[in-house]
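>>> What shape does this take:
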Amino acid sequence: MPKTLSPEDIQQFREAMRRVAENAFATRGAQGVTMRELAKELGCSAMTPYRYFRDKDDILAMVRAAAFNRFAARLEAAAQNIPAAASAIDHSAVSYAYVAFALDEPHAYRLLFDQTPQQQSAYPELAAASQRAWRLLGAHFERLVAAGVLEGDPALIGYAYWTSLHGFTMLALANQLPLPAAQQTDTDGDATTAAHEPSREAVFAQILRMLWRGALPQRN
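Prediction:
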């Protein structure tokens, strides 16, 4: 007779599965992963995961929800540290937090936006986590417009920022952008000079300057 699972047992197994499945889904795609493979990588019997999850999509939804919550927490922490009277450029902390999360957790980031969207009504935990992240971004730009820091439709500004940050992030993850300044060296192994290719940080800073300038209030 199967052992009765305690809440602690369930949580421990789900967390172990999350770590294994995040890597599997991010590197092989949802279609390239099976329940049997996940069980093997976790070191349990093929049927054990079914005691905790309905199917593979249930596991993917759990993994994505956890990633969205970590992403939202990173953005919330950055937003909370911005002074009330901060200038426009000081609000870039949220943008830097966005990119930092993706570079720190590339597998998690890819699962947020590089997978076929799931029917969120079937996964309340995933829906809540996703809405948490987007509520934060939406409220951030609404505050900036209300305070007169930016001018325009907050939703439109938010989408423009998101597409720009996402494009930069995906190119960075694909190693299609200049190296970070700390990694740039010349052929002799010495640090590059300003005359060489701009650093990845410089590219991102330029993107933010251009974005801010485009949404700043027009002065007569």
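>>> alpha carbons only for contacts and neighbour counts from here, please
Fine.
>>> Please give the element, helix or strand, for the most centrally placed residue in the chain.
Geometric centre of the chain, nearest residue: residue 109, 4.0 Å, by CA atoms, centre = their mean. Here residue 109, judged by DSSP states H and E, is contained in helix 106-113.
>>> Tell me the buried residues in that helix?
Going by neighbour count (16 or more other CA atoms under 10 Å), the buried part of helix 106-113 is 106-112.
>>> Looking at those residues, spot the one nearest residue 11.
Distance to residue 11 across these (CA to CA) is lowest for residue 108, with 19.4 Å.
>>> Against residue 60, how distant is the closest one?
Distance, residue 108 to residue 60, by CA to CA, to the nearest Å: 11 Å.
>>> Residue 67 too?
For residue 67, the distance to residue 60 - CA to CA - is 11 Å.
>>> So which of these two has more stuff around it?
The neighbour comparison of residue 67 against residue 60 (other CA atoms under 10 Å) goes to residue 67, with 25 against 20.
>>> Tell me where the longest helix sits in the chain.
Assignment by DSSP state H gives helix 56-80 as the longest helix of the chain.
>>> name the helices or strands packed onto that one?
helix 7-28, helix 93-104, helix 106-113, helix 124-146 (3 or more CA pairs under 8 Å, 6 or more residues apart in numbering; DSSP states H and E).
>>> Name the stretch among these that sits most buried.
For those, the largest average neighbour count (mean count of other CA atoms under 10 Å) is found in helix 106-113, namely a mean of 20.
>>> Next, the second sequence, to be compared with the first:
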Amino acid sequence: MSAQARTYHHGSLRQELVREGRALLIEEGQQAVTVRELARRVGVSHAAPLRHFRDRDAVLGAIAADGFDELRGHLEAARGPGDLEPRLTAYVRAHVRFAQQNGPLMQLMFASTEGETRDEASRSSAERFFTLGAELLGERDPSSMGPIPFLLAATTEGISALAAAGRIPPDRVDDVVTAAVRMLLPQIEQQLG
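This is a model prediction of the structure:
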């Protein structure tokens, strides 16, 4: 998106504000995302966004929810049939690639998944995302999950954060993902067994 204000013509103002907010988040960081700035960039009055969002935190929550839904869509391929190792590798690779392309968005998404700062839509999107990972590992009841889903999440989020920050050279990311999956696979297979 351009930093220039443009005129909002039609469609869903809420979706346009989320889309523009995401672009602003990635371009300039979370502190730049304000209701006033989004209204300016979309070309509506300063009060218009408040018909869709109670405040800035609600806008950020909607951006995070949209990010979780998009990421979950990228990870759905790992849910299909076939051997676990390639599916798990595809899952982690997709997560890391998303982080490399959307670093500030990932920081927002994973900064907090609970608490009063998250609205219901954001919490629900985050839960659907985390449920997908747990299902890949054979977990069906989130209240009684073992340690493996948390270990996979920590590994995946860690690799993603390092890759997004450039701390893993881009040409080494796939090697790191492959090594991590191979390290975790025996524990995961034991849990699934």
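>>> How close are the two chains, by TM-score?
The TM-score (TM-score structural alignment, normalised by the length of the second structure) is 0.77; 177 aligned residues with a CA RMSD of 2.7 Å.
>>> returning to that earlier point: need the helices and strands packed on helix 56-80 of the first structure in JSON lines with distance to residue 45 of the first structure, can you?
As requested, those are exported to JSON lines (distance: least, CA to CA, whole Å):
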{"stretch": "helix 7-28", "distance to residue 45 of the first structure": "13"}
{"stretch": "helix 93-104", "distance to residue 45 of the first structure": "32"}
{"stretch": "helix 106-113", "distance to residue 45 of the first structure": "25"}
{"stretch": "helix 124-146", "distance to residue 45 of the first structure": "26"}
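>>> Go through the ones you listed and name the closest to residue 73 of the first structure.
Ranking those by proximity to residue 73 of the first structure (CA to CA) places helix 124-146 first, at 8.1 Å.
>>> Among the buried residues of helix 106-113 of the first structure, which one sits closest to residue 15 of the first structure?
Using CA to CA, the buried residues of helix 106-113 of the first structure come closest to residue 15 of the first structure at residue 108, 14.1 Å.
>>> Who are the contact partners of the corresponding residue of the second structure for the closest one?
Aligned counterpart of residue 108 of the first structure in the second structure: residue 105 (TM-score structural alignment). Applying CA atoms under 8 Å, 6 or more residues apart in numbering to residue 105 of the second structure gives the contacts 22, 25-26, 63-64, 67, 99.
>>> 7 Å - rerun?
If you count contacts by CA atoms under 7 Å, 6 or more residues apart in numbering, residue 105 of the second structure has them with 25-26, 64, 67.
>>> so which of those residues hold up in the first structure?
Contacts conserved in the first structure for the contacts of residue 105 of the second structure, using both residues aligned by TM-score structural alignment, their matches' CA atoms under 7 Å: residue 67.
>>> quick one: which of the contacts of residue 105 of the second structure is nearest residue 113 of the second structure?
Distances from residue 113 of the second structure to the contacts of residue 105 of the second structure, taken as CA to CA, are shortest for residue 64 (9.7 Å).
>>> which one is that closest one nearest to, not counting chain neighbours?
Sequence neighbours aside, residue 109 is the residue nearest to residue 64 of the second structure in space, at 4.8 Å (criterion: CA to CA, 6 or more residues apart in numbering).
>>> That neighbour touches residue 66, doesn't it?
No: using CA atoms under 7 Å, residue 109 of the second structure is not in contact with residue 66, being 9.4 Å away.
>>> Stretch 178-188 of the second structure vs the first structure, mean deviation?
Aligned to the first structure and superposed, stretch 178-188 of the second structure gives a mean residue distance of 2.2 Å (mean CA distance after the TM-score superposition for the first structure).
>>> Just the buried residues of that stretch, please?
Those would be 178, 180-181, 184-185, 188, for stretch 178-188 of the second structure by 16+ other CA under 10 Å.
>>> tell me which of those residues is nearest to residue 120 of the second structure?
Comparing these against residue 120 of the second structure with CA to CA picks out residue 188 as the nearest, at 31.3 Å.
>>> Could you check how many residues crowd around the spatially closest residue to residue 56 of the first structure that is not a sequence neighbour?
Spatial nearest neighbour of residue 56 of the first structure, excluding adjacent residues (CA to CA, 6+ apart): residue 35 at 6.0 Å. For residue 35 of the first structure, the count of nearby residues is 19 (other CA under 10 Å).
>>> So for stretch 67-77 of the first structure, what gets flagged as buried?
Within stretch 67-77 of the first structure, judged by 16+ other CA under 10 Å, the buried ones are 67-76.
>>> again, but for stretch 147-155 of the second structure
Those would be 148-149, 152, 155, for stretch 147-155 of the second structure by 16+ other CA under 10 Å.
>>> now that stretch: which residue numbers in the first structure?
Going by TM-score structural alignment: stretch 147-155 of the second structure matches residues 156-164.
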